[in-house]
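Visitor: Below are the sequence and a predicted model; questions follow.
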Amino acid sequence: MAYWLFKTEPDEFSIDTLGVKGTSCWEGVRNYQARNMIRDDMKVGDSVLIYHSSCKQIGVAGIARITREAYVDHFQFQVDSDYYDPKSDPDNPRWLMVDIEFVEKFKRVLPLSVLKTMPELEAMPLVKRGNRLSVMPVSESEWQAILSRVVR
């Protein structure tokens, strides 16, 4: 089993949204490095930290689990979608997505400001300046360090 962190803007899709839906596709990833991780590394059963960004309470909000491995993100072909990519070819699609299911919402968001103070996370891309990836791997030790600080 592997561990991941997925960033989302809660005005668009939050841990609460996932809680209501139960299961959802994780679409709209438009970065090749992140796409490659989705394609090559994400497996059913992997655990995911849901991270809220671009909001008042930036930080880790809960946990999800991958329930379906990489498949074609059909939004890349929908002209009216925010994720439309006119350069993507249906015979050789550029973008993929996975499905995730809700596991847990934390009682409080674990803020980025706290994550940045944790020595166990100093190598984690999330706490480094300029990181833009919407999905990223989390080591088991980073996962355990984060979970040790959340309020459940």
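Guide: Right, received. Where do you want to start?

Visitor: Going by C-alpha atoms from here, please, whenever you check contacts or count neighbours.
Guide: Fine.

Visitor: which other residues reach stretch 89-98?
Guide: Around stretch 89-98, the neighbours that count as contacts under Cα atoms under 8 Å, 6 or more residues apart in numbering are 25-30, 35, 38-39, 66-73, 76-77, 88.

Visitor: Then stretch 69-80?
Guide: Among residues not part of stretch 69-80, those counted as contacts by Cα under 8 Å, 6+ apart are 27-28, 38-39, 42-44, 81-86, 88, 90, 93, 95-99.

Visitor: for the host helix or strand of Gly19, packing partners?
Guide: Using DSSP states H and E, Gly19 maps to helix 15-21. Packing partners of helix 15-21 (3 or more Cα pairs under 8 Å, 6 or more residues apart in numbering; DSSP states H and E): strand 96-111.

Visitor: Can you give me the buried ones in whichever helix or strand comes after the strand it packs on?
Guide: Sequence-wise, the next helix or strand downstream of strand 96-111 (DSSP H and E) is helix 112-115. By 16 or more other Cα atoms under 10 Å, the buried positions in helix 112-115 come out as Leu112, Leu115.

Visitor: Use this one as the comparison:
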Amino acid sequence: MAYWLMKSEPAEMSIDDALAMPAVPWFGVRNYQTRNFMRDVMRVGDGVLFYHSSCAEPGIAGIAEVVSTAYPDHTQYDSKSHYFDPKATQETPRWMMVDIKAIRKTPLLSLTEMRTHSELETMQVLQKGSRLSITPVTTAEWNAVMMLLMK
């Protein structure tokens, strides 16, 4: 089992929106490293820290899990989509996605608060210049976040 932090802008998909759905297709990823995480490393059952980004108070807003293996992101083929990629074809898709299922909303663990906990200092989301929308989380980091969310 692996763990991930997945960022979503709450105006596009909040933890409340995700909880109202049976599963959330994580589409629109257009970064090769992040695509490779989904395609090559993510597995059904992996844990997800659902992170609200690009908002007044960014931070971990909930817990989710990966519920599908990677499959082609349909938005890459849609010329009307913001995520359209003219180089992608059905035969050779460039972009992948997975489905996640929100498990529960948590008290917000803000980015500011995360920075105050030494056990989280290695988290990729806290590193200078880190902009990936999906990052791996170590077991130690996952456990530390779980303890903080239980307080």
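Guide: Here it is on my side, so go on. Predicted model, so just to flag it, every value in this text is computed and none were measured.

Visitor: re earlier: keep only those of the contacts of stretch 69-80 of the first structure that are in helices.
Guide: Of the contacts of stretch 69-80 of the first structure, the ones assigned to helices by DSSP state H are Ile38, Arg39.

Visitor: quick one: the strands in the first structure?
Guide: For the first structure, applying DSSP state E gives strands covering 3-8, 23-26, 47-52, 59-72, 96-111, 135-138.

Visitor: quick revisit: just the buried members of the contacts of stretch 89-98 of the first structure?
Guide: 25-30, 35, 38-39, 66-70, 72-73, 76-77.

Visitor: so which of the strands of the first structure is the most packed in?
Guide: strand 47-52 (a mean of 26; mean count of other Cα atoms under 10 Å).

Visitor: residues near the residue opposite Asp89 of the first structure in the second structure once aligned, how many?
Guide: By TM-score structural alignment, Asp89 of the first structure lines up with Thr89 in the second structure. Neighbours of Thr89 of the second structure under the rule other Cα atoms under 10 Å: 12.

Visitor: now do Met147 of the second structure
Guide: Counted with other Cα under 10 Å, Met147 of the second structure comes out at 10.

Visitor: could you check the distance from it over to Leu120 of the second structure?
Guide: Counting by Cα to Cα, to the nearest Å, the gap from Met147 of the second structure to Leu120 of the second structure is 12 Å.

Visitor: mind checking how far the residue of the second structure positioned farthest from its centre is from Val44 of the second structure?
Guide: Within the second structure, the residue lying farthest from the chain centre (Cα atoms, centre = their mean) is Glu91, at 26.5 Å. According to Cα to Cα, Glu91 of the second structure and Val44 of the second structure sit 25 Å apart.

Visitor: now do Glu57 of the second structure
Guide: 30 Å.

Visitor: For these two, indicate the residue with more neighbours.
Guide: Val44 (16 against 13).

Visitor: once the two are aligned, what's the mean deviation for the longest helix that the second structure contains against the first structure?
Guide: Scanning the second structure for the longest helix, with DSSP H as the assignment, gives helix 139-150. Helix 139-150 of the second structure: mean distance to aligned residues in the first structure after superposition is 1.1 Å, counting by mean Cα distance after the TM-score superposition for the first structure.

Visitor: same for that helix, what does it pack against?
Guide: With contacts defined as 3+ Cα pairs under 8 Å, 6+ apart, helix 139-150 of the second structure has these neighbours: strand 99-110.

Visitor: burial count for Ser14 of the first structure?
Guide: Ser14 of the first structure has 19 nearby residues by other Cα under 10 Å.

Visitor: for the one 4 residues further on, same thing?
Guide: When neighbours are defined as other Cα under 10 Å, Leu18 of the first structure has 22 of them.

Visitor: do the one 3 residues further on as well
Guide: Lys21 of the first structure is flanked by 11 other residues according to other Cα under 10 Å.
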